[in-house]
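Asker: below is the structure, and that's it, no one-letter string:
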């Protein structure tokens, strides 16, 4: 499916990766771009339809589906990271991450699946993470929420196959955004990630490994847990 002439909704569209998706969709000739964010005044891009959209609020998700009833592509990008460990961390922070990073995309998919069906199937892009495949002591909540989002992506692909909805999982290591500002290491640009994701929509690919780090981590899944983490943390320290 070409992006040109299609209608796209992007969550978390006010900054970082979401804002890059807006610009990439424009560059590819999208017809209507619905830019969703909790604070619509923070959406500075021109030529978009701004939607007040907190993915943790079922009423706002339902309202978005009514407003954007002609969407061909849903991009689930909105996410948070609180730096919370699972065993000793604040339970409310863990719930916040799950509510935004897992239940948020789930709500959006459930609300927009009928919309996409009316459009012939359409596509869903879930921005996941290489942290869906491993964790660190201070990213337990984020990794758990992204692992759940990965399972959601695979389940949605199977459940929506009958209506011909193309579902894409986007995995990456570090992207140069505010969220990764305090983390050292090579980073790809938000624009590069957005381009790789929309390339997958247009080519029919089901999974994007946007950088070498994502590919490296996925390859480690064939190893046992101890060996896998020795390899990953060795690479992190090198």
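Answerer: That came through, no problem. Keep in mind that this is a model prediction, so the values were computed, not measured. Numbering: from 1, shown residues only.

Asker: CA only for contacts and neighbour counts going forward, please
Answerer: Will do.

Asker: ok, how many other residues are close to residue 133?
Answerer: Residues lying near residue 133 (other C-alpha atoms under 10 Å) number 17.

Asker: same question for residue 126.
Answerer: Count around residue 126 with other C-alpha under 10 Å applied: 24.

Asker: what do you get for the one 5 residues further on?
Answerer: The burial count assigned to residue 131 is 22, neighbours taken as other C-alpha under 10 Å.

Asker: now do the SS call for it.
Answerer: When classified by DSSP: H, G, I helix; E, B strand; the rest coil, residue 131 comes out as helix.

Asker: and the gap between it and residue 220?
Answerer: The gap separating residue 131 from residue 220 is 12 Å, by C-alpha to C-alpha, to the nearest Å.

Asker: and what of residue 106?
Answerer: For residue 106 relative to residue 220 (C-alpha to C-alpha), the value is 28 Å.

Asker: ok, and here's another one to check against it:
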């Protein structure tokens, strides 16, 4: 897919990976990038078009799809981690909130923008996943479950949007050097590396991005005995 001249929407674009996606799209020639955020006042980059979009709010999603009718790339990046270490204790309502944002939010945005992408020639739909899609963790059970569900959804969207010509891309990565992963030890890649690898996949019409060595190792291990 040609990024130059494209119009994109990035959810959760005010910081971290979302902001890196938005900047990389502009730097690689996108004509316009909508920054989908809960509070448009948090978008301080004058090159971005702020768009109020809480992915758990159906009204926000409907208004955004109507306002951004020129979009041909959608990046589903918005998501939350939730509580850590709540496998056998803690509030399950937090896990429900994580699922609502990461899984149902991605699904709702994708459903709303699928007709927009179809009208504009097919375009691309990108889902920001994680190595947690493939590996459950007692430390982040709600997050891991939401990412596994999101991975399954990404495959379903790839199947369902094939006829309209939409490229559906899943992005897997280990720890990324953002505020959200400040608690984590171990190697981290930059948000800019995630964005660069993903945009390369878009240019090459690739459906899966394995950003770092951790993602490549876990993907390879899926075919191995437990």
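Answerer: All right, it came through fine. In this text the structure is predicted, and so the values were computed from the model without any measurement.

Asker: got a TM-score for the pair?
Answerer: Here the TM-score for the pair of chains, by TM-score structural alignment, normalised by the length of the second structure, is 0.97; 225 aligned residues with a C-alpha RMSD of 1.0 Å.

Asker: mind listing what's buried along stretch 66-76 of the second structure?
Answerer: For stretch 66-76 of the second structure, burial by neighbour count (16 or more other C-alpha atoms under 10 Å) applies to 68, 70-76.

Asker: let me have the residues you listed in CSV, adding distance to residue 44 of the second structure as columns.
Answerer: Formatted as CSV, these follow (distance: C-alpha to C-alpha, whole Å):
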residue, distance to residue 44 of the second structure
68, 19
70, 22
71, 21
72, 23
73, 22
74, 21
75, 19
76, 20
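
Asker: tell me the one of those residues nearest residue 128 of the second structure?
Answerer: residue 76 (6.0 Å; C-alpha to C-alpha).

Asker: the closest one contacts residue 125, correct?
Answerer: Yes - counting by C-alpha atoms under 8 Å, residue 76 of the second structure does reach residue 125; the two are 7.5 Å apart.

Asker: joint contacts of these two?
Answerer: residue 110 (C-alpha atoms under 8 Å, 6 or more residues apart in numbering).

Asker: give me the number of residues near the residue nearest to residue 189 of the second structure when sequence neighbours are not counted?
Answerer: Leaving aside its chain neighbours, residue 189 of the second structure sits nearest to residue 176 (4.9 Å; criterion: C-alpha to C-alpha, 6 or more residues apart in numbering). With neighbours defined by other C-alpha under 10 Å, the count for residue 176 of the second structure comes to 22.

Asker: kindly list the longest helix within the first structure.
Answerer: When the first structure is parsed with DSSP state H, its longest helix is helix 140-159.

Asker: what is the nearest of the buried residues of stretch 66-76 of the second structure to residue 10 of the second structure?
Answerer: Proximity of the buried residues of stretch 66-76 of the second structure to residue 10 of the second structure (C-alpha to C-alpha) peaks at residue 75, which lies at 4.7 Å.

Asker: ok, the closest one to residue 183 of the second structure distance?
Answerer: Counting by C-alpha to C-alpha, the separation of residue 75 of the second structure from residue 183 of the second structure is 25 Å.

Asker: tell me who's in contact with residue 58 of the second structure.
Answerer: Contact analysis of residue 58 of the second structure by C-alpha under 8 Å, 6+ apart lists residue 108.

Asker: hmm, 10 Å instead?
Answerer: 64, 105, 108-109, 112 (C-alpha atoms under 10 Å, 6 or more residues apart in numbering).

Asker: which strands and helices sit next to the longest helix of the first structure?
Answerer: Applying 3 or more C-alpha pairs under 10 Å, 6 or more residues apart in numbering; DSSP states H and E, we find helix 140-159 of the first structure packed against helix 91-98, helix 104-118, strand 123-127, strand 166-171.

Asker: between these, which one is closest to residue 53 of the first structure.
Answerer: Residue 53 of the first structure lies closest, by C-alpha to C-alpha, to one member of these: helix 104-118, at 10.3 Å.

Asker: report the buried residues of the closest one.
Answerer: For helix 104-118 of the first structure, the neighbour count (16+ other C-alpha under 10 Å) marks 104-109, 111-113, 115-117 as buried.

Asker: quick one: average offset of that helix versus the second structure, please.
Answerer: Compared with the second structure after fitting, helix 104-118 of the first structure has a mean deviation of 0.4 Å; criterion: mean C-alpha distance after the TM-score superposition for the first structure.

Asker: how far is that helix from where the chain is centred?
Answerer: Centre-to-centre, helix 104-118 of the first structure and its host chain are 14 Å apart (C-alpha atoms, centre = their mean, to the nearest Å).

Asker: then stretch 219-226 of the second structure?
Answerer: Mean-position distance between stretch 219-226 of the second structure and its chain equals 24 Å (C-alpha atoms, centre = their mean).

Asker: next: stretch 197-208 of the first structure.
Answerer: The chain centroid and the centroid of stretch 197-208 of the first structure are separated by 13 Å, computed with C-alpha atoms, centre = their mean.

Asker: ditto for stretch 166-177 of the first structure
Answerer: Stretch 166-177 of the first structure sits 6 Å away from the centroid of its parent chain (C-alpha atoms, centre = their mean).
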